[in-house]
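J.: with the sequence up front, the predicted model follows.
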Amino acid sequence: MEMNFLAFFIAALFTLVIGFIWYSPKVFGTIWMREARINPEDLKKGSMLKIFGLTYVFSLMITMVVSALTIHQSGAIGMVGGPPMIASAKPSFAAFMADYGTAYRTFKHGALHGFISGLFFAFPMIAINGLFERKSWKYIFIHAGYWIVTLTIMGAIICGWA
């Protein structure tokens, strides 16, 4: 099973692209700032290079998990001990991969699993944090919505293109 690592780098960029749109004042930025109790001057503080750089690094880490969640063949490869062990795997593994090595490797399938990951993984974590931080449901839904959309797109890119 070949992996297109360019897809991982492109998918990681989408956290920044979607965030730029999602948190802009014309979309949810104004509501988010009010609910987070911050103002535009607060956003000018800190090193933007550091913030965007670390965001990209963390996004690359997320792509690894999204890959495992969207590309089911990863599980089959894991069952034989990972990529180094493929050559010594039983013939049944080669037959399985010949039959199913590209099954469900589509943008649509990746988007589905990305969406499910956002809804059933990211949303609950954000909601738990928001509840303990005494944040509003608007705040929680803005962040959760961002991650649901972002993971949907990341899943589509990684599964369909990788």
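T.: Yep, it's here.
J.: C-alpha from now on. contacts and neighbour counts both.
T.: Fine.
J.: hey, which helix is longest across the protein?
T.: Criterion DSSP state H: the longest helix present in the chain is helix 137-161.
J.: and that helix, what does it pack onto?
T.: Where contact means 3 or more CA pairs under 8 Å, 6 or more residues apart in numbering; DSSP states H and E, helix 137-161 is packed against helix 5-22, helix 29-36, helix 48-70, helix 107-117, helix 123-132.
J.: alongside the first one, take a look at this:
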Amino acid sequence: MENVNWIALIVAALSTLVIGFLWYGPLFGKAWMKETGITEEKAQKGMILRFSISVVLAFIAVFFIYANSVISGGMPPDLHGVEVTKFHTFGHGVVHGIMTALFVAMPVLVTNALFEQKSFKYILINVGYWIVTFAIMGGIVNAWV
């Protein structure tokens, strides 16, 4: 843990705010609000607390991505057939981020949404956000080793 790039982890965690601003703002904000039944007025209440908690949780998530793609090198060198550091690229991190989103985040999000009887559009918006977000976080921490 002595070589952890804490700045990369912090930047990656903060990137969730930028992506979220775009995703739940100009890109899919109106559709998301319609699917959740949340009004703009209601969305504004308690925003600082929600943002603060979400960044802490994003930091935990990005640390998981970091541990699985950077600390472990993704895979042992003998499986890649080359030195592990050749895989410390933005693109390779994106792949690990997407895999994490698809195999960890998506099953949880979809299961909850199904039991909450949410629409398919709601599921696509939220799962899409986490796929993009985990991809960017994975890219940042993997490239910034």
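T.: Arrived safely, thanks for sending. Since we're looking at a predicted model, the values are computed, not measured.
J.: can you give me the TM-score here?
T.: Once superposed, chain against chain, the TM-score is 0.87 (TM-score structural alignment, normalised by the length of structure 2); 138 aligned residues with a CA RMSD of 1.9 Å.
J.: before we move on, back to that, now do the longest helix of structure 1: which range of structure 2 does it align onto?
T.: The aligned range for helix 137-161 of structure 1 in structure 2 is 120-144, by TM-score structural alignment.
J.: and the gap between Phe96 of structure 1 and Thr102 of structure 1?
T.: Distance, Phe96 of structure 1 to Thr102 of structure 1, using CA to CA, to the nearest Å: 11 Å.
J.: in terms of neighbours, single out the busier of these two.
T.: Remark: of Phe96 of structure 1 and Thr102, Thr102 carries more neighbours, 16 against 12, as counted by other CA atoms under 10 Å.
J.: map the more buried one onto structure 2.
T.: So, by TM-score structural alignment, Thr102 of structure 1 is matched to Thr85.
J.: right, and its match touches Gly73 too?
T.: Yes - counting by CA atoms under 8 Å, Gly73 is a contact partner of Thr85 of structure 2 at 7.3 Å.
J.: ok, Tyr56 of structure 1 touching Ile10?
T.: No - in this structure, Tyr56 of structure 1 is not within contact of Ile10 by CA under 8 Å, at 10.3 Å.
J.: the two: who's more crowded?
T.: Taking other CA under 10 Å, Tyr56 of structure 1 and Ile10 do not tie; Tyr56 has more neighbours (19 against 15).
J.: tell me how far the residue of structure 1 most remote from its centre lies from Ser67 of structure 1.
T.: Most distant from the centre of structure 1: Pro91, at 33.9 Å, with distances by CA atoms, centre = their mean. Separation of Pro91 of structure 1 from Ser67 of structure 1 (CA to CA): 25 Å.
J.: equivalent analysis for Leu119 of structure 1, please.
T.: Leu119 of structure 1 is 17 Å from Ser67 of structure 1, by CA to CA.
J.: what of Met33 of structure 1?
T.: 32 Å.
J.: higher neighbour count, those two?
T.: For Met33 of structure 1 versus Ser67, neighbours defined as other CA under 10 Å are more numerous around Ser67 (24 against 17).
J.: quick check: closest non-adjacent residue to the more buried one.
T.: Ile158 (6.2 Å; CA to CA, 6 or more residues apart in numbering).
J.: neighbours of that neighbour, just the number please.
T.: Using other CA under 10 Å, Ile158 of structure 1 has 32 neighbouring residues.
J.: Ile136 of structure 2 too?
T.: Count around Ile136 of structure 2 with other CA under 10 Å applied: 25.
J.: could you find the closest non-adjacent residue to it?
T.: Val94 (6.1 Å).
J.: about what we covered before: what's near enough to touch the residue nearest to Ser67 of structure 1?
T.: Neighbouring residues of Ile158 of structure 1 by CA atoms under 8 Å, 6 or more residues apart in numbering: Ala7, Phe8, Ala11, Thr63, Val66, Ser67, Thr70, Phe107, Gly110.
J.: most neighbours, which of the residues you listed?
T.: Of those, with other CA under 10 Å as the count, Gly110 tops at 28 neighbours.
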